[in-house]
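A.B. asks: have a look; sequence and predicted model below, questions after that.
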Amino acid sequence: MAERVRRPDPHVSVERDVLVRYLDAWTATVLRSPRGGTYVECGDFAADAFRVFGEFADRLGDHHLEAVLVGRPVPPGGAPAGLAVRTVADLGDVRVPGPMLAHLSDAGPPSLVRGKAHEVLLSAAPGTDHRERLQAAGLGCVVAVDLVADDGTARALVFATADSRHLATFKTELWAADEFAGIRYRDPRDAEGALVDISLTPQLLPLRRALLEELDRRGSRTVAELQRFTLLETIYRAEDAVGALTAAVAAGQLTREPEKGRLGSRTVLSAS
């Protein structure tokens, strides 16, 4: 009998995909900065990160980019030329003064997380709320999304940064992940726990509910303000707000000023 091939964990597959996609954008950014950057890996994705860094091999020699591997050896094949690598036994031993992206299995020590140029991507048990701790450490832009497999098992993925532009970039990569990996997204703040397929054009009903609830709480808001809310408080991208709001207006759930025309950033919306 042929040996059964073990399927990869879909949670890990999507986490790796999202990390690699965002790491590519992050590396391009730090290599444009004279400060360089440091990548901290606490899991098993060092080889994946090194492949990303290898795509920038022609630029590594002229910029400072360092990889810190925590409790892991350098993967087979080694590091691309020009990448500084060090290994440490414990995450508490890591000190990074400049720009940093860390892939963690929990929130990590405050000394590591704290810093305007520090960003973290961490996996955690669903229902674990790291938002307050991360925001208290100075990372005010946080998104948490549950990765839910076909069998119902879930793992939370949390990203935190001090820069809303980087949060927008992360969400772009989040929705561009492998749609056939066997994972759907769930917003832990969605009271109905709706599952949404990974797609560049995702289903927007959970966002529509969240926006209506925000308008019930806060009163009239411009489209720009609701896009900002979408970016900072939901798993969706800012641009997704327009589609959700347009549907709500068409359904008579919202009134708008001015009454006609496309929804622009200054259009004011109110609950009907």
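C.D. replies: Received the coordinates, thanks.
A.B. asks: going forward, measure contacts between C-alpha atoms and count neighbours the same way
C.D. replies: Will do.
A.B. asks: can you measure across stretch 125-141, start residue to end residue?
C.D. replies: The first residue of stretch 125-141 is 20 Å away from its last residue (Cα to Cα, to the nearest Å).
A.B. asks: please state the offset of that stretch from the chain centre?
C.D. replies: 13 Å (Cα atoms, centre = their mean, to the nearest Å).
A.B. asks: next, the buried residues of it.
C.D. replies: Pro126, His130, Arg131, Leu134, Gln135, Ala137, Gly138, Leu139, Gly140, Cys141 (16 or more other Cα atoms under 10 Å).
A.B. asks: helices of the stretch 1-150 of the chain, start to end?
C.D. replies: All helices of the stretch 1-150 of the chain, identified by DSSP state H, counting those that start in this stretch, fall at 10-30, 46-54, 57-60, 110-113, 131-136.
A.B. asks: show me where the stretch 51-200 of the chain has strands.
C.D. replies: For the stretch 51-200 of the chain, the strands defined by DSSP state E, counting those that start in this stretch cover 65-70, 84-88, 100-104, 118-124, 141-149, 154-161, 183-186, 196-197.
A.B. asks: would a markdown table of the ones you listed with distance to Phe56 be doable?
C.D. replies: Shown next, in a markdown table, are the strands of the stretch 51-200 of the chain (distance: least, Cα to Cα, whole Å):
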| stretch | distance to Phe56 |
| --- | --- |
| strand 65-70 | 11 |
| strand 84-88 | 13 |
| strand 100-104 | 17 |
| strand 118-124 | 20 |
| strand 141-149 | 28 |
| strand 154-161 | 23 |
| strand 183-186 | 30 |
| strand 196-197 | 32 |
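A.B. asks: spatially nearest residue to Tyr236 (excluding sequence neighbours)?
C.D. replies: Thr230 (6.2 Å; Cα to Cα, 6 or more residues apart in numbering).
A.B. asks: who are the contact partners of that neighbour?
C.D. replies: By Cα atoms under 8 Å, 6 or more residues apart in numbering, Thr230 lies in contact with Leu207, Leu211, Tyr236, Arg237, Ala238, Asp240, Ala241.
A.B. asks: wait, is it part of a helix?
C.D. replies: Yes - per DSSP: H, G, I helix; E, B strand; the rest coil, Thr230 lies within a helix segment.
A.B. asks: would you mind measuring from it to Glu213?
C.D. replies: 12 Å.
A.B. asks: quick one on the thing from earlier: which pair in the contacts of Thr230 spans the largest distance?
C.D. replies: Leu211 and Arg237 (12.9 Å; Cα to Cα).
A.B. asks: please compare the first structure with the one that follows:
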Amino acid sequence: MANPRIAAVRRELLVRYLDAWAPAALHRSRRVTVALAHAGEDDGGLAEGALRALAEFDDLLAGRRLTLVVLTATDDGLAGRLDAVQRALRTPPDLAVHVVTGEVGRLPAVLAAAGAAGAPTLTVLATADRPAPAPAAFAAFAAGRAAEALLLLGDPARTALDPRAVLRERGHPLVTAVELVADGDVELVAFGTSSGRGLDAFKDAMWAVDEFAGVRYRDPRDPAGHLLDVSLTPHPGPLRRELLAHLAATGPGTVTELRSFTGTETVYRPADTNRVLTALLAAGLVTRSPEHGRLAGDVLITPTAAPAEN
């Protein structure tokens, strides 16, 4: 059974990202699809949270079609619960909800039946404490136009799946991942997109979730495994170390290149890069060229010392 604290965080993360993604998708297309597939008996409130978030945009639905497809491994009354939410919220007919019972491997076929092809699509695959699905299920991540994918997995120590490789192989060159840690339990979240704006929006949603007691983030690529409190201004220590290590390994880089590294290779937001670089410059651990002026994207950053040990 999923840790309830972690379940609350990933539910809010999905809702916050939908708040940014759905209106943008509706502005550029007359058809938009959100697909959620989960392998357990309980999705931790993901489907209901997604429906409530999407219902907020009924004013944008004139002449458009917004579809929520939920693929559930077991018939646990989810269809009835979502129908009750629709009645309570009086959702318009242009917001369609389809619940399908079946294994997550059916996701590509379900998306095809829902008419996701050619339209903006966000695919969410939640396996919680179940084993990772067969690779065939991930074909769904390439469905639609301007497709984006969110993986909500169980403990990464119990799965051989490399989510970054899976997402990139399915057409999502910009990938980020974070571990949710609470009470000794760990769940992995990975997000893939081809849009820099989409990556920024996901990172913003990730750090804007309400602080839940006992739930912290961990960068899967941080060798020290430092835990980070969820905050709009996260502790910069791990990013400081990662930027210094990256510069030591690759040599000088522009601010734009370092922001890209932060966005895809760490749990931090690209915007956090400038804050950390300013501190590194003040400490004399890096230099910049030109020496003065705004820390713009074309400013070249050069390391002057080895990464600190602490």
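C.D. replies: Arrived safely, thanks for sending. Nothing here was measured: the structure is a model prediction, and the numbers come from that model.
A.B. asks: before we move on, the earlier item: rebuild the helices of the stretch 1-150 of the first structure as TSV, extending it with distance to Gly71 of the first structure.
C.D. replies: Below are the helices of the stretch 1-150 of the first structure laid out as TSV (distance: least, Cα to Cα, whole Å):
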stretch	distance to Gly71 of the first structure
helix 10-30	19
helix 46-54	11
helix 57-60	25
helix 110-113	16
helix 131-136	23
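A.B. asks: of those, which is nearest Arg217 of the first structure?
C.D. replies: So among the helices of the stretch 1-150 of the first structure, helix 131-136 is nearest, using Cα to Cα, at 21.0 Å.
A.B. asks: what's that closest one in contact with?
C.D. replies: Applying Cα under 8 Å, 6+ apart, the set of residues contacting helix 131-136 of the first structure is Ala107, Val113, Gly140, Cys141, Val142, Ala160.
A.B. asks: so where is that helix in the second structure?
C.D. replies: Alignment of helix 131-136 of the first structure against the second structure: residues 164-169, by TM-score structural alignment.
A.B. asks: please apply the same query to stretch 196-210 of the first structure.
C.D. replies: Using TM-score structural alignment, stretch 196-210 of the first structure pairs with 228-242 in the second structure.
A.B. asks: what lines up with the residue nearest to Tyr236 of the first structure in the second structure?
C.D. replies: Aligned partner of Thr230 of the first structure by TM-score structural alignment: Thr262.
A.B. asks: what about its match, distance to Pro156 of the second structure?
C.D. replies: From Thr262 of the second structure over to Pro156 of the second structure (counting by Cα to Cα), the distance is 21 Å.
A.B. asks: and Arg28 of the second structure, by the same measure?
C.D. replies: From Arg28 of the second structure to Pro156 of the second structure the distance is 36 Å (Cα to Cα).
A.B. asks: for Phe57 of the second structure, same thing?
C.D. replies: 35 Å.
A.B. asks: got it, and Ala182 of the second structure?
C.D. replies: Ala182 of the second structure sits 14 Å away from Pro156 of the second structure, taking Cα to Cα as the criterion.
A.B. asks: go on, Glu148 of the second structure?
C.D. replies: 21 Å.
A.B. asks: check Pro23 of the second structure too.
C.D. replies: Distance from Pro23 of the second structure to Pro156 of the second structure, by Cα to Cα: 32 Å.
A.B. asks: repeat that for Ile301 of the second structure.
C.D. replies: For Ile301 of the second structure relative to Pro156 of the second structure (Cα to Cα), the value is 34 Å.
A.B. asks: likewise for His235 of the second structure?
C.D. replies: Distance from His235 of the second structure to Pro156 of the second structure, by Cα to Cα: 24 Å.
A.B. asks: also Arg164 of the second structure?
C.D. replies: Counting by Cα to Cα, the gap from Arg164 of the second structure to Pro156 of the second structure is 12 Å.
A.B. asks: Pro173 of the second structure touches Phe191, doesn't it?
C.D. replies: No - applying Cα atoms under 8 Å as the test, Pro173 of the second structure and Phe191 come out as separate, 10.5 Å apart.
A.B. asks: show me what contacts the spatially most central residue of the second structure?
C.D. replies: Central residue of the second structure (Cα atoms, centre = their mean): Phe191, 3.7 Å from the mean position. Neighbouring residues of Phe191 of the second structure by Cα under 8 Å, 6+ apart: Glu148, Ala149, Leu150, Leu151, Leu167, Val175, Thr176, Ala177, Phe202.
A.B. asks: name the nearest of those relative to Arg16 of the second structure.
C.D. replies: Taking the contacts of Phe191 of the second structure together and measuring to Arg16 of the second structure by Cα to Cα, the closest member is Phe202, at 8.4 Å.
A.B. asks: aligned partner of the closest one in the first structure?
C.D. replies: Phe202 of the second structure maps onto Phe170 in the first structure, by TM-score structural alignment.
A.B. asks: shouldn't that match be in contact with Asp24?
C.D. replies: No - taking contacts as Cα under 8 Å, Phe170 of the first structure lies outside contact range of Asp24: 10.7 Å.
A.B. asks: so what's His11 of the first structure up against?
C.D. replies: His11 of the first structure neighbours (Cα under 8 Å, 6+ apart): Leu147, Val148, Ala149, Ala154, Arg155, Ile183.
A.B. asks: so which of those residues comes closest to Pro75 of the first structure?
C.D. replies: Closest to Pro75 of the first structure, out of all of these and judged by Cα to Cα, is Arg155, at 25.4 Å.
A.B. asks: and for Pro76 of the first structure, the neighbour number?
C.D. replies: 7 (other Cα atoms under 10 Å).
A.B. asks: OK, contacts around it?
C.D. replies: Going by Cα under 8 Å, 6+ apart, the list of residues near Pro76 of the first structure reads Ala47.
A.B. asks: gap between it and Ala47 of the first structure?
C.D. replies: Following Cα to Cα, the distance that separates Pro76 of the first structure from Ala47 of the first structure is 8 Å.
A.B. asks: one more: Gln203 of the first structure?
C.D. replies: 34 Å.
A.B. asks: what number of residues are in the vicinity of the closest residue to the match of Phe202 of the second structure other than its chain neighbours?
C.D. replies: Leaving aside its sequence neighbours, Phe170 of the first structure sits nearest to Tyr22 (Cα to Cα, 6+ apart; 5.9 Å). Other residues near Tyr22 of the first structure number 19, with proximity taken as other Cα under 10 Å.
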